[in-house]
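Engineer: Sharing a sequence plus its predicted fold:
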Amino acid sequence: MSAAHAVAAAVPAQLYIAGRWQDASDRATFDVIDPASGESLATVASGTVKDALSCVDAAGGAGVLWAATSPRERAEILRRVYESMIDQADELALLITAENGKALADARGEVLYSADFFRWYAEEAVRLRGEIQTAPGGANKIMVLRQPVGVALLVTPWNFPAAMAARKIAPALAAGCTVILKPATETPLTALRLAAIMHDAGVPAGVVNVLPSLDSPAVVSAMLADERVHKLSFTGSTQVGRALLNLANEHIVNCSMELGGNAPFVVFEDADLDAAVEGAVVAKMRNGGEACTAANRFYIADSIAEKFAQRLTAAMSSMTMGPGDHDGVDLGPMVNAKTRDKVAALVDEAVTSGATLHTGGKVPAGPGFFYPPTVLSNVAATADILQTEIFGPVAPIVAFSTENEAIDLANSTEYGLVSYVYTRDLARGLRVSELIQAGMVGINRGLVSDPAAPFGGVKESGLGREGGLEGILAFTESKYIAVDW
C-alpha cells in the first residue's frame, strides 16, 4: 500500500453529524476512486435526506450557543485548526493526491493555502465591526450590528477539496454561523479529515457537520427547503449554480455563488516573454488545469505569437506526467474518465477545425485518467475549446493585432471570473484591467488567489465574494437599530 493510500485508509469513512461519526441511516455507501489507477480507494457512507435533516437539527441546535461564543474564543479555535493543518500538511497533501489525482506539489500548495483561511479568519473574527452615525435629519442615531446569518449549507467541488471547504467554513465559523458541508462525491475524504481536525481543535458538536452523499440533488433540496437553513454557499459549475439559485429562490435563501470561468491570458507585444511563459504555465497547469482560475484562452500579440507558442510548448512538453504521489511528477491524472474524455474531445474538435497541435493531444495507454500537457495554435475563433471551461492541461493560442481586439476577445464569453494581462506598460495593464469584464485580474502574475483578497466573478461566474473582509460579511446580516440617546 502506498503512503497516499495508507493515509486515505485511516480517514473516518462515515458521516460527521453533531460531533459524532455515524453510518448513513440506510447504511448506503459509495466508492471513492483513485484517478491514477481507476481502482477503489475507500468506501464512504452516503447520506440520505434523513441524514441531511439530522445535520440541520445539529447545526440549528448548536447555533445559539456558537453565535454567543466570544469572538476571541472562536478565533482561538480557528487558530488551532490552522496549526493542526500545518502540522499534518504532509498527510493532508497525500490524501488530496490520493482522491483527486493532482501532483503532490500542487496538493502541498493547496494545504498551505487552505490552512491560511483559518489563520486569516481567526484574525478577522475579533475585528468584525458594526457602524454608528447620526441620521441625516438628526432625529436619531443609526446603529448597525453584524450578526451571523445562521445555519449555512456549503456545497464544494472536487478540484480543491481542502481549499474550497476552508474558504467557506473558516469565515462562517468566525462570523458565528454553524455549517453543513456537502463535499463532492469524488473527494469526500479530505472533507472528513478536516472534520476530524476541527473536532480535535475544539469545534463544538453540531457547529460543523459533513455529509457525503451520492444523492446530492435530494439532500441539498431537502436542506434548502428547511426554514432553519438561511445561507447557501456553492462553488461549482454555472449550470448547477443556476439550478441551485432557482431552488434557493423558492425559499428566499441568502446565496453566494462561485461559478465557472473561462479565463483569458493576454500577452502584449511589449511583455517580458520569459515571464509571460512562466506565468502561463502557472496559470494553466496549477492543479493540472482543473481550476476555475485556470487560463483557458491565450490571446497573444501577433508579433510574438509564434515565439510564445514555441516557448510554451517547450515548457509544457518537459513536464512529467504520472501518479501524483510519485517523485518528480508535475502532472497527475484528471479526476475521472468523464473529465478526461471531455478534454480530449475539445482538442480533437479544435484540430479537426484547423488548429495546429504542438505537443500532447493524445490519451495515453494504460490505467488511470491521464491527459498530457497540450498546446494548440491557430485555433478557430468559433472552436468549442474557446467557448467552454476546459478543466484540463490544454492551452489554445489565438493571435490578436490591437489592444481593442484583445479586450473584445477577452470579453467574448458569458464568464467573468479572472483574467491575466502581461505587459511592461503599467498604464496599459491598468487600463486593460479596468476594461476586461472579470472579478479578478492578475497583471504580470499567473496566480491571484489569496485568503486576504476578495475572490469572485461577474456575469455568469458568480455572485458575491469569498476571502478578505467580504468573505466574513457574506455570513452576516446587517441589523439596523434606530436609537435616540
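Structural biologist: Cool, got the structure.
Engineer: Every contact and neighbour count from this point should use C-alpha atoms.
Structural biologist: Noted.
Engineer: Tell me which helix or strand residue 169 sits in.
Structural biologist: Assessed by DSSP states H and E, residue 169 sits inside helix 163-175.
Engineer: Quick one: list the elements packing against the next helix or strand after that helix.
Structural biologist: Moving toward the C-terminus from helix 163-175, the next helix or strand (DSSP H and E) is strand 178-182. Where contact means 3 or more CA pairs under 8 Å, 6 or more residues apart in numbering; DSSP states H and E, strand 178-182 is packed against helix 49-68, strand 151-155, helix 163-175, strand 208-210.
Engineer: Just give me the neighbour total for residue 249.
Structural biologist: Look at residue 249: counted by other CA atoms under 10 Å, it has 13 neighbours.
Engineer: any idea how far residue 444 is from it?
Structural biologist: Noted for residue 249: a distance of 40 Å to residue 444, by CA to CA, to the nearest Å.
Engineer: ok, the most centrally placed residue in the chain - contacts?
Structural biologist: Taking CA atoms, centre = their mean, the centroid of the chain lies closest to residue 164, which sits 4.5 Å from it. Shown in contact with residue 164 (CA atoms under 8 Å, 6 or more residues apart in numbering): 114, 156-157, 235.
Engineer: tell me which of those is nearest to residue 355?
Structural biologist: Using CA to CA, residue 157 is the member of the contacts of residue 164 that lies nearest residue 355, at 31.5 Å.
Engineer: How many neighbouring residues does the closest one have?
Structural biologist: Residue 157 has 21 nearby residues by other CA under 10 Å.
Engineer: Leaving out sequence neighbours, find the closest residue to it.
Structural biologist: Here the nearest residue to residue 157 in space, its sequence neighbours aside, is residue 184; by CA to CA, 6 or more residues apart in numbering that works out to 5.1 Å.
Engineer: What residues does that neighbour make contact with?
Structural biologist: Contact analysis of residue 184 by CA under 8 Å, 6+ apart lists 155-158, 161, 212.
Engineer: quick check, nearest of the residues you listed to residue 262?
Structural biologist: Residue 262 lies nearest to residue 157 out of these, by CA to CA, at 17.0 Å.
Engineer: so who does residue 11 touch?
Structural biologist: Taking CA under 8 Å, 6+ apart as the test, what residue 11 contacts is 189, 192-193.
Engineer: With neighbour count and secondary structure as extra columns, can I get those residues in CSV?
Structural biologist: Formatted as CSV, the contacts of residue 11 follow (neighbours: other CA atoms under 10 Å; DSSP: H, G, I helix; E, B strand; the rest coil):
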residue, neighbour count, secondary structure
189, 34, helix
192, 26, helix
193, 20, helix
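Engineer: Check it against this one:
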Amino acid sequence: MTKADIRFDALQSDLWIGGQWRPAADGARFDVMNPHDETTLASVASATLDDADAALDAAEAAMADWAAKTPRHRSEVLRRAYHLMTERLDDIARLITLENGKAGTDARGEAAYAAEFFRWFAEEAVRVPGHLGRGPASGARILVQHKPAGLAVLVTPWNYPAAMGTRKIAPALAAGCGVIIKPASETPLTMLALMPILEEAGVPPGLVNVLPSRRTGALVDHLLHDPRVRVVSFTGSTGVGRTLLKSAADQVLTPAMELGGNAPLIVFEDADLDTAVEGALLAKMRNLGEACTAANRFYVHEAIHDAFVEAFAARMTGLKVGNGLEEGVDVGPLVNASTRDKVAGFVADALEKGARLVCGGKAPEGKGFHYPPTVLADVPETADCVRDEIFGPVAAIQRFSDEADVIARANDTEYGLVAYVFTADIRRGLRVCEALDYGMVGLNRGLVSDPAAPFGGTKQSGLGREGGTEGMLEFMETQYISTEW
C-alpha cells in the first residue's frame, strides 16, 4: 500500500517521531473511546520523557535544513498539504466524529476549516514583513527582519482534533520552525492520521512529531524545560494555561495561549429576529457548544425577549440528537461522561436558583454521553452557568433594558475571548463592540473564526493571536541590524 492509499479507517495509534511510527519507550498505551456508544476505538501509545527527547532531537535536526529553505519552498509544501487534506475531507470528518462525537456536518466543517490553515499560511509564508529605515538622530540604517524562533511545543484540546493542530502547525512551518505536538488524550487519532498527509506533501521527517500521552503534565513540563524549545502554543482551559505559563517562565519562552471564554450574546430590541435567532443558534450550537467561542450568556432586550426565546427554543428543539455518523443528526454526544455531568450540573443549579426550563434539560437513557439542546430563561446572576464556561448545548438567557447596563454585565467576567452583538443600528453596533472588553466580536454574525483573522482574547482568555499575519509572527523573533553606508 502506497502512502497515497492510506485511509483514515486504518487507525494509526503509535507515536510519530522522526517521520516514523514507533511505540512508547516503555510500551505503555491507553484507550481512546467512542463517546456515542462508549466502545474502544484504539489503544494508543503513551509517550514517555525519553520519547520527548527523541522528538526534540528529530525536530532540531529537521529544522536546521527547513529554516534555510526559501519561503516559496515552505509555501509550496503547505499548499500541497491543503490540497491533500481537502481530497480526504470525508475520511478526516469521519474520524473526528468517531473520537470526538460531533455530528457529521460539524465534523466536515472542522475538517475544511483545518485544511484552510495550510492554504492561508502557504500564502503568508512568502510575505514575512521586514523594514528598512534610518535613525532620525543617529543617521544609522535600521534593518528589521523576522527569523524562525526555534522549536515549538504545541498542546491542543479535544474539541477540535484537527483544526487546533493545523492552526498551530501551519504557521510554525511557514515561519521555519520544527514542532512537537501533544494532542488531547481523548482525541489523538485525528492528529496522528494527518501525519501521512504532511509526509506526502513534502514535510521533512522529524519536522513535525506527535506525542499522545496520558502523562501530559510531566511530558509537557519536560519539553518546556529543554533549552532548544523557544515557543509554547497552548489551547485549553485557563487553569492549565496558568500552569504552563509558570513552566514557560523558567526558560523565558514565547507563550501563545488561547484559553477559556464566557461569551456574552447581546440581542437589542431593533435586531432582525430571524438573523438573531439563526446567529445565536450558530454561536451556541457549533460544535455542540464545546467551544471556547460558544455563546454562554444570552442577554435579550425585554422588548423582544419572549419572541426570541420562543423562536430560539423552537430551533433548538428541532435539532436531532444521535450518532454523529448518521445522516440528519445535528447533535452528537459530548466528549466524555465528566463533560456531560458538568453540563447537567449547570442546568440543575440554574433551575434550583429560579431559572425556567424552556426545552431540553434531561439526558437520555442508555449508552453514550448525549445531552439535549437546552434553553433556560430568567436565569439569575447567581447561577453557576453565568460565571463559568458551560461547554455544552445549554443557552442561559437573561433580560436587559439598558445599553450601558448590558455592556457592564457582559464585561463582568475574568474572560475576554469573544462576544456577539445583534442590532439593526450599525452605529450602536460598532459603539457597543468597542465598549466590550473582548479580543473578538461578532456583529450580526454567530461565527468569528477565520484563518485570515487574528484569533485571541483579552484578560484571562489568553496571550497572543492565532491566524492572520499575527499567527505566523508568534513563531518568529524580530531581529534588528544597525549599520551605516
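Structural biologist: That came through fine. Treat the numbers as computed from the prediction; the structure is a model and nothing was measured.
Engineer: Surely residue 234 of structure 2 is in a helix?
Structural biologist: No: Residue 234 of structure 2 is assigned strand when assessed by DSSP: H, G, I helix; E, B strand; the rest coil, not a helix.
Engineer: Helices along the stretch 351-485 of structure 1, start to end?
Structural biologist: Under the criterion DSSP state H, counting those that start in this stretch, the stretch 351-485 of structure 1 carries helices at the ranges 384-387, 403-410, 426-435, 468-473.
Engineer: Kindly present those helices as JSON lines, with separate columns for distance to residue 352 of structure 1 and mean neighbour count.
Structural biologist: Shown next, in JSON lines, are the helices of the stretch 351-485 of structure 1 (distance: least, CA to CA, whole Å; neighbours: other CA atoms under 10 Å):
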{"stretch": "helix 384-387", "distance to residue 352 of structure 1": "11", "mean neighbour count": "20"}
{"stretch": "helix 403-410", "distance to residue 352 of structure 1": "22", "mean neighbour count": "18"}
{"stretch": "helix 426-435", "distance to residue 352 of structure 1": "33", "mean neighbour count": "14"}
{"stretch": "helix 468-473", "distance to residue 352 of structure 1": "44", "mean neighbour count": "21"}
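Engineer: Tell me which of the ones you listed lies nearest to residue 90 of structure 1.
Structural biologist: When the helices of the stretch 351-485 of structure 1 are compared by CA to CA, helix 468-473 sits nearest residue 90 of structure 1, at 26.5 Å.
Engineer: The closest one: average distance to aligned residues in structure 2?
Structural biologist: Compared with structure 2 after fitting, helix 468-473 of structure 1 has a mean deviation of 0.4 Å; criterion: mean CA distance after the TM-score superposition for structure 1.
Engineer: just checking, what packs against that helix?
Structural biologist: Against helix 468-473 of structure 1 (3+ CA pairs under 8 Å, 6+ apart) you get helix 104-124, helix 163-175.
Engineer: rerun that using 10 Å as the cut-off
Structural biologist: With contacts defined as 3 or more CA pairs under 10 Å, 6 or more residues apart in numbering; DSSP states H and E, the packing partners of helix 468-473 of structure 1 are helix 104-124, strand 141-148, helix 163-175.
Engineer: Compare those and give me the one nearest residue 425 of structure 1.
Structural biologist: Minimum separation from residue 425 of structure 1 across those (CA to CA) falls at helix 104-124, 30.6 Å.
Engineer: Could you tell me how many residues sit around residue 10 of structure 2?
Structural biologist: As a burial measure, residue 10 of structure 2 scores 8 neighbours (other CA under 10 Å).
Engineer: Would you mind measuring from it to residue 243 of structure 2?
Structural biologist: Applying CA to CA, the value for residue 10 of structure 2 to residue 243 of structure 2 is 36 Å.
Engineer: buried set for stretch 274-291 of structure 1?
Structural biologist: Buried residues in stretch 274-291 of structure 1, counted by 16 or more other CA atoms under 10 Å: 276-277, 279-291.
Engineer: How about stretch 71-84 of structure 2?
Structural biologist: Neighbour counts over stretch 71-84 of structure 2 (16+ other CA under 10 Å) mark 71, 73-84 as buried.
Engineer: Let's have these in a markdown table, adding distance to residue 44 of structure 2 and secondary structure.
Structural biologist: A markdown table is the format used below for these (distance: CA to CA, whole Å; DSSP: H, G, I helix; E, B strand; the rest coil):
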| residue | distance to residue 44 of structure 2 | secondary structure |
| --- | --- | --- |
| 71 | 35 | helix |
| 73 | 34 | helix |
| 74 | 31 | helix |
| 75 | 32 | helix |
| 76 | 32 | helix |
| 77 | 28 | helix |
| 78 | 27 | helix |
| 79 | 30 | helix |
| 80 | 28 | helix |
| 81 | 25 | helix |
| 82 | 26 | helix |
| 83 | 28 | helix |
| 84 | 25 | helix |
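Engineer: Kindly reformat the residues you listed as TSV containing distance to residue 271 of structure 2.
Structural biologist: TSV is the format used below for the buried residues of stretch 71-84 of structure 2 (distance: CA to CA, whole Å):
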residue	distance to residue 271 of structure 2
71	46
73	48
74	46
75	43
76	45
77	45
78	41
79	41
80	43
81	42
82	38
83	40
84	42
